[in-house]
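Peer 1: Have a look at this fold, sequence not included:
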């Protein structure tokens, strides 16, 4: 099986540069044979820096990068000259990337804006030259500081897809089919579960050249929050979506029951997900008649807007776009 181009998790070893040593030099010239100390400071070691890049959508470029090493700083020299700083290493990452300490899993930063920079692993400070250690009673110090060592650490980078709308549903609910008809995205589509094993993004064109982004999240199964199926590996992508569009097929045995299972899995994973705006779409509505639609409507949750759609016949697809656009742009209640 060909490897996926979508990589949302990498673990890398970061080694920042060692600081340069301070100089113990004394000024010596033809007419000043016993000049005072003029040793310069050492240069700072190179940092390892994360930078947001809106043109990236995966961590694929870091898949085979196990070690990132920054340059050491240069030592100070005579005439109070500071050594050159070690060259920083810039790691460009897609928006939505979270950096964690690999040992404690403490979140260090979340990159959410293009051009945003964060010093992930700081380089060691350069040592002070002997000029800094002169006193009224000690005019010729022989001491200068060594540079601070760099930091050697393992860091986890996780990507949480940034999208306006996240599609939530069981495998084979029709999420990929819906994405393919409302956008130019071409996700894999087949009549069996887990066709989608990586998130797919699609840009949905709207009126007056406006648009919004939909993310097709791999299907959730009961127990996903405990690691079953694809587990929590893809649940984290839902955290970044402004709206959750629940998709349940019309041929489901119990739409209300399926909706509650999906809701429970999200709550188990992160209760804050329930604070997001929700819309319920009943897919594959071309498979039912009016009586079946009325029967299903009676059992739908009262507090969630719903719509019956069919990607095959394009029934209510434009109406769904209108619902999503309105939900994305209506003012948030205070």
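Peer 2: Arrived safely, thanks for sending. Not measured: the values here are computed from a predicted model.
Peer 1: from here on, contacts and neighbour counts on C-alpha atoms
Peer 2: Will do.
Peer 1: Spatially nearest residue to residue 203, not counting backbone neighbours?
Peer 2: Nearest in space to residue 203, with sequence neighbours left out and distances taken as C-alpha to C-alpha, 6 or more residues apart in numbering, is residue 213 at 4.6 Å.
Peer 1: Surely residue 113 is in contact with residue 52?
Peer 2: Yes: applying C-alpha atoms under 8 Å, one finds residue 113 in contact with residue 52, separated by 6.0 Å.
Peer 1: For the two, list the residues in contact with both.
Peer 2: Among the neighbours of residue 113, those also in contact with residue 52 (C-alpha atoms under 8 Å, 6 or more residues apart in numbering) are residue 95.
Peer 1: Let me know the helix or strand that the nearest residue to residue 110 once chain neighbours are set aside is in.
Peer 2: Nearest non-adjacent residue to residue 110, counting by C-alpha to C-alpha, 6+ apart: residue 98, 4.4 Å away. According to DSSP states H and E, residue 98 maps onto strand 97-101.
Peer 1: Over to residue 257?
Peer 2: Counting by DSSP H and E, residue 257 is part of helix 255-269.
Peer 1: orientation of the helix or strand following that helix relative to helix 255-269 in degrees?
Peer 2: Per DSSP H and E, helix 255-269 leads on to strand 277-283 as the next helix or strand towards the C-terminus. Put simply, strand 277-283 runs at 140 degrees to helix 255-269, going by axes from the mean of the first three to the mean of the last three C-alpha atoms, to 10 degrees.
Peer 1: Flag every buried residue along the helix or strand following strand 277-283.
Peer 2: The helix or strand immediately downstream of strand 277-283 is helix 290-298, counting by DSSP H and E. When burial is assessed from 16 or more other C-alpha atoms under 10 Å, helix 290-298 yields the following buried residues: 296-297.
Peer 1: dropping in the other structure now:
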């Protein structure tokens, strides 16, 4: 089976550049006795920078470029010439990317806007040349500062989809069918039971050219917050949604019970999700008549708006759009105000091996590099061509 192009989880090794060393040059020119020190400063090492790019939808481009290294700063030279700064390395990421330290699980940064730049690792400062250390009593200093060392870190990048409405429900609740009915998205739909394997986004058209974004994630099962099924891996995609649309089939034994199970899974995963506005949709209602709907309605949760819908016959779809649009445009429910208020918890590293095993990324990404400045005798140092090719890969 072909591997999916939707990649929302990568682990990469990043390294900034080291600063160039300062020069200890002494000026020597004809007819200039006692020229004095004129060694220039070293250049700054390159930064590793994250930049939000709305043209990217996944982290697929980083799966095959998992060693990000910025350039080193050059050393200073004579005539107080500064060394060249190392080249910055810019990593383009989709909006909604969260970065964690792969060793400790600590939250590092969050990129949510197009063009937003975050310096992930700073390059080392260049060392000062010897002309900075000239004094009245030390007119010929023969020393200079070395450049600051580089920084390195292995990071985990997670993509959390930015959408207005997130669909929450058990497998086969009709989430993908609804998304295909109200938008141009084409998720897989069939007449046999299965669950979506990757999130899908669709733009839902509303009146007068207005629209909003709807996200469909794989079905949640009881115990998903503890790692069962696919729920733990994809629950993070609805953390950024402004509104949650719970979907329960009309043929369920107890609609309220299923709704409470879903709500409890979200609470266990992230208690802040309970602060989001919720709407309940009872799906597959083309099999019900008005009398049955009237009997079911008193048993439904009274604390959330509810609507009976059928994506096949179109029953209640326009009513559902009206409810969603009204809830989305409440002042207390704007997604712009909620992005910055998200509290990113440290990543639970106990699940790291399982997630990386699913992606085939459980190998060690760290690389040891040899600095020529630290080698006393380069003639005794041999670097095999095969090893060099391996490091480049």
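Peer 2: Here it is on my side, so go on. Computed from a predicted model, the values in this text were never measured in an experiment.
Peer 1: Would you pull the TM-score for this pair?
Peer 2: Superposed pair, TM-score by TM-score structural alignment, normalised by the length of the first structure: 0.97. Supporting alignment: 333 aligned residues with a C-alpha RMSD of 1.2 Å.
Peer 1: Next, the angle from the helix holding residue 257 of the first structure to helix 290-298.
Peer 2: Using the same axes, to 10 degrees: helix 255-269 of the first structure against helix 290-298 is 40 degrees.
Peer 1: mean deviation of helix 255-269 of the first structure from the second structure?
Peer 2: Helix 255-269 of the first structure: mean distance to aligned residues in the second structure after superposition is 0.2 Å, counting by mean C-alpha distance after the TM-score superposition for the first structure.
Peer 1: residue range for that helix in the second structure?
Peer 2: Helix 255-269 of the first structure corresponds to residues 255-269 in the second structure, going by TM-score structural alignment.
Peer 1: buried ones in that stretch?
Peer 2: For stretch 255-269 of the second structure, the neighbour count (16+ other C-alpha under 10 Å) marks 255, 258-259, 261-266, 269 as buried.
Peer 1: possible to save these as TSV with distance to residue 248 of the second structure?
Peer 2: Listed next are those as TSV, based on distance: C-alpha to C-alpha, whole Å:
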residue	distance to residue 248 of the second structure
255	6
258	7
259	7
261	11
262	10
263	12
264	15
265	15
266	15
269	20
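Peer 1: Of those residues, just say which sits nearest to residue 66 of the second structure.
Peer 2: Closest approach between these and residue 66 of the second structure, by C-alpha to C-alpha: residue 269, at 28.9 Å.
Peer 1: just checking, residue 14 of the second structure is part of a helix?
Peer 2: No: counting by DSSP: H, G, I helix; E, B strand; the rest coil, residue 14 of the second structure is not part of a helix but strand.
Peer 1: Please name the nearest non-neighbouring residue to it.
Peer 2: Residue nearest to residue 14 of the second structure in three dimensions, not counting chain neighbours: residue 68, with 4.7 Å by C-alpha to C-alpha, 6+ apart.
Peer 1: tell me which element the one you found is part of?
Peer 2: Assigned by DSSP H and E, residue 68 of the second structure falls within strand 67-69.
Peer 1: Which residues does that strand contact?
Peer 2: The contact list for strand 67-69 of the second structure (C-alpha under 8 Å, 6+ apart) reads 12-17, 48, 89, 365.
Peer 1: what kind of secondary structure is the residue nearest to residue 203 of the first structure in?
Peer 2: Secondary structure assignment for residue 213 of the first structure (three-state DSSP): strand.
Peer 1: isn't it right up against residue 200?
Peer 2: No: at 10.3 Å, residue 213 of the first structure does not count as touching residue 200 under the criterion of C-alpha under 8 Å.
Peer 1: got the contact list for the closest residue to residue 145 of the second structure other than its chain neighbours?
Peer 2: Nearest non-adjacent residue to residue 145 of the second structure, counting by C-alpha to C-alpha, 6+ apart: residue 127, 4.5 Å away. Neighbour list for residue 127 of the second structure: 19-22, 41-43, 144-148 [criterion: C-alpha under 8 Å, 6+ apart].
Peer 1: on that earlier part again, and the contacts of the strand holding residue 98 of the first structure?
Peer 2: Against strand 97-101 of the first structure from outside (C-alpha under 8 Å, 6+ apart): 106-112, 154-160.
Peer 1: Compare that strand with the second structure and give me the mean distance after superposition.
Peer 2: Its matched residues in the second structure lie on average 0.5 Å from strand 97-101 of the first structure after superposition (mean C-alpha distance after the TM-score superposition for the first structure).
Peer 1: matching residues in the second structure for that strand?
Peer 2: The alignment of strand 97-101 of the first structure onto the second structure (TM-score structural alignment) spans residues 97-101.
Peer 1: tell me which residues of that stretch are tucked away?
Peer 2: In terms of neighbour count (16+ other C-alpha under 10 Å), stretch 97-101 of the second structure has its buried residues at 97-101.
Peer 1: wait, isn't residue 255 of the first structure in contact with residue 296?
Peer 2: Yes: using C-alpha under 8 Å, residue 255 of the first structure makes contact with residue 296 at a distance of 7.3 Å.
Peer 1: those strands in the stretch 101-250 of the first structure, which residues are they?
Peer 2: For the stretch 101-250 of the first structure, the strands defined by DSSP state E, counting those that start in this stretch cover 107-111, 117-121, 152-159, 165-168, 200-205, 211-216, 243-249.
Peer 1: which of those is buried the deepest?
Peer 2: Comparing those by mean neighbour count (mean count of other C-alpha atoms under 10 Å), strand 165-168 comes out on top with a mean of 27.
Peer 1: Give me the nearest residue to the residue nearest the centre of the second structure, chain neighbours excluded.
Peer 2: The second structure has residue 97 as the residue nearest its centroid, 2.2 Å off, counting by C-alpha atoms, centre = their mean. Excluding its sequence neighbours, the residue lying closest to residue 97 of the second structure (C-alpha to C-alpha, 6+ apart) is residue 159, at 4.5 Å.
Peer 1: Next, the contact list for the one you found, please.
Peer 2: Counting by C-alpha under 8 Å, 6+ apart, residue 159 of the second structure touches 8-9, 58-59, 94, 96-98, 237.
Peer 1: what separates the equivalent of it over in the first structure from residue 136 of the first structure, distance-wise?
Peer 2: Residue 159 of the second structure maps onto residue 159 in the first structure when the alignment is built from TM-score structural alignment. Noted for residue 159 of the first structure: a distance of 57 Å to residue 136 of the first structure, by C-alpha to C-alpha, to the nearest Å.
Peer 1: So what's the residue count around residue 31 of the second structure?
Peer 2: 7 (other C-alpha atoms under 10 Å).
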